[in-house]
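Participant: okay, sequence plus prediction incoming.
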Amino acid sequence: MSRHYRLLPAVLLSLYPTLAAAQVLNVAFGESLEPYVMPQQASGIEVEIIREALRAEGLGMQPVFMAQKRLPLALKNPRIDAIATIRPDSGLKAAYSEPYVYYEDVAVTLRSRNLQLREVAELGKYSISAFPLATQYLGAEFARMAANNPRYGETGNQVDQNRLLYRHLIDVVVADQRIFKYMNQRVVSDFREVVQPVSYHLLFEKLPYRVAFRSAALRDRFNRGLATLNGNGLYQQILNRFQYADSVD
């Protein structure tokens, strides 16, 4: 065989990088953030957005799931290339991407109780179950309220928040609205329990989250891939796949 023909595959791979073996990045995700992160399916809103943004740049992704509180420390492991669901104010020194997902945290109460919540400080009168590290993410006023509220607690198993609320064991759940609605599905399917009508109190601003990369060059490629997803409509398609109703009127 001519040496020119032997060289042809290498030439093609250099011209078309997607034909070559893609570089695979190990990306750390929190393990209890359904529907944003769904470890058993290796899927979810965030997993799919990051996977597709990297794919658009010819990169692969291997998700690594860990406890939410361990995420800021994940880059200490040299095998981890990036961390999802993080913000620059976490204190972690890294190459941060553009925002790729927004969480809409709300206070949730039983509609039957007709509680009126207009300010964060008013939460101090009630028993609360919040998501992990909520006091770091929801602002100084929320942190002060939590510090002075002996009935404030956090849980990483967020389906428990819904169950405690419906059993009248807590007054308020603080959670992302998508997560709360998804957990309603699990209350019914996993525990055969009844969900009840709730009220959503919009006390918090939407929070943008970024990917923290070890490498600025990989961060830049992710940003380009994210722009591609927004431009071709795939970003919105991913969000639409993970829409959940309240299950009750």
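Facilitator: That came in fine, so what should we check first?
Participant: make it CA atoms for all contacts and neighbour counts henceforth
Facilitator: Will do.
Participant: who touches the longest helix along the chain?
Facilitator: Looking across the chain with DSSP state H, the single longest helix is helix 216-232. With contacts defined as C-alpha atoms under 8 Å, 6 or more residues apart in numbering, helix 216-232 is touched by 49-50, 52-57, 95-98, 100, 211-213, 235-236.
Participant: any idea which residue sits dead centre in this structure?
Facilitator: What sits nearest the mean C-alpha location of the chain, by C-alpha atoms, centre = their mean, is residue 36, with 4.4 Å.
Participant: and here is the other one:
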Amino acid sequence: MQCKAFAAPHKSIQLLAGISKPPFIMPGDTGMQIDIVKAAFAVSNYDVKFTHVPLSLHMRVYKRRDIDGLITLMDDKTELGLYLSQSYISYQNVVVTLAKNNLNIKQVSDLSKLRVAAFQNANLFLGDNYASVVSGANGYIEIADQKSQLALLFTDRVDAIIMDVNIFKYMLVELQNRKKYLNIYNKEVSIFPLFEQNNYVAGFNTIELKTLFDKGIADIKATGQYQKIVDSYLKTHPL
């Protein structure tokens, strides 16, 4: 008599994630980060459920609810008492200009005389030197709606915008796919990576989950699944 093989039962864990930030986190529990985390835990037959709250509320919610861990943590957050994973995602803030303007931005101080639209609270995240340079700049603004940053740049109302390079690529392709906007957004750009890359980790309440996650990330990178997820959100664009 032949024995029937049974698949290992799926287990479920609950993680905290931030609110929508395409392409990293998107409505409906999708997005580059969400899909990477799901795929990593799927290696060990875990299903992941997400609770979405602003990053500023993560620790408060984590302490009050039955949560197994948090994603999108800086890799130096050892004081939280969580078991921190290896880095699994990176954000890279850059300066973007229109190529036709022939701007050559080599250092943060070069921004002082330009009209710049940065992401909200950029002066808190991009270092003391950056905060000092932009604090006295008349043409500097910070905007919560990042699509508005692109609109300002491509209509020549600012000289430069500052945002994560993957968010920029994702939003640009999305806008170019709308025919009524094609003539506005179909312009060559220059990208200047002035800022350090920020590496993010996940934090878990047990070392077992941390170990499974690290193993899963290594596995999906080795098989190419990790890169396929990234590529699926970053459609090719000649930047």
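Facilitator: Perfect, I can see it now. What you see is a predicted model; the values in this text were computed from it and never measured.
Participant: restricted to strands, list the contacts of helix 216-232 of the first structure.
Facilitator: Those of those mapping onto strands are 95-96, 211-213, per DSSP state E.
Participant: closest to residue 117 of the first structure among these?
Facilitator: Distance to residue 117 of the first structure across those (C-alpha to C-alpha) is lowest for residue 211, with 32.8 Å.
Participant: alignment lookup: residue 210 of the first structure to the second structure.
Facilitator: Matched by TM-score structural alignment, residue 210 of the first structure corresponds to residue 201 in the second structure.
Participant: residue 164 of the second structure and residue 80 of the second structure, how far apart?
Facilitator: Separation of residue 164 of the second structure from residue 80 of the second structure (C-alpha to C-alpha, to the nearest Å): 26 Å.
Participant: higher neighbour count, these two?
Facilitator: Ranked by neighbour count (other C-alpha atoms under 10 Å), residue 164 of the second structure and residue 80 place residue 164 first, with 18 against 10.
Participant: which position in the first structure aligns with that one?
Facilitator: Using TM-score structural alignment, the partner of residue 164 of the second structure in the first structure is residue 176.
Participant: list the buried residues for stretch 4-17 of the first structure?
Facilitator: Within stretch 4-17 of the first structure, no residue is scored as buried using 16 or more other C-alpha atoms under 10 Å.
Participant: no wait, stretch 56-75 of the first structure
Facilitator: For stretch 56-75 of the first structure, a neighbour-count test (16+ other C-alpha under 10 Å) marks 56-61, 63-65, 68, 71-72, 74-75 as buried.
Participant: any chance of those in CSV, plus secondary structure and distance to residue 106 of the first structure?
Facilitator: As requested, these are exported to CSV (DSSP: H, G, I helix; E, B strand; the rest coil; distance: C-alpha to C-alpha, whole Å):
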residue, secondary structure, distance to residue 106 of the first structure
56, coil, 33
57, coil, 35
58, coil, 37
59, strand, 35
60, strand, 34
61, strand, 31
63, strand, 28
64, strand, 28
65, strand, 25
68, helix, 19
71, helix, 23
72, helix, 24
74, helix, 28
75, helix, 30
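Participant: could the residues you listed be laid out in a markdown table, adding distance to residue 191 of the first structure?
Facilitator: What follows is the buried residues of stretch 56-75 of the first structure, written out as a markdown table (distance: C-alpha to C-alpha, whole Å):
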| residue | distance to residue 191 of the first structure |
| --- | --- |
| 56 | 40 |
| 57 | 42 |
| 58 | 42 |
| 59 | 39 |
| 60 | 36 |
| 61 | 33 |
| 63 | 28 |
| 64 | 28 |
| 65 | 24 |
| 68 | 24 |
| 71 | 29 |
| 72 | 32 |
| 74 | 33 |
| 75 | 37 |
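Participant: and of those residues, the nearest to residue 150 of the first structure?
Facilitator: Nearest member of these to residue 150 of the first structure, counting by C-alpha to C-alpha, is residue 68, at 23.3 Å.
Participant: what does residue 212 of the second structure align to in the first structure?
Facilitator: Aligned partner of residue 212 of the second structure by TM-score structural alignment: residue 221.
Participant: correction: residue 230 of the second structure
Facilitator: Superposed on the first structure with TM-score structural alignment, residue 230 of the second structure falls opposite residue 239.
Participant: and for the host helix or strand of that match, what are the contacting residues?
Facilitator: Assigned by DSSP states H and E, residue 239 of the first structure belongs to helix 234-241. If you take C-alpha under 8 Å, 6+ apart as the criterion, helix 234-241 of the first structure is touched by 45, 48-49, 229-230.
Participant: follow-up on the earlier one: return the member of the ones in strands among the contacts of helix 216-232 of the first structure nearest to residue 119 of the first structure.
Facilitator: Nearest member of those to residue 119 of the first structure, counting by C-alpha to C-alpha, is residue 211, at 30.6 Å.
Participant: what number of residues lie near that closest one?
Facilitator: The burial count for residue 211 of the first structure: 27, using other C-alpha under 10 Å.
Participant: okay, it and residue 204 of the first structure: tell me how far apart.
Facilitator: Using C-alpha to C-alpha, we find residue 211 of the first structure at a distance of 22 Å from residue 204 of the first structure.
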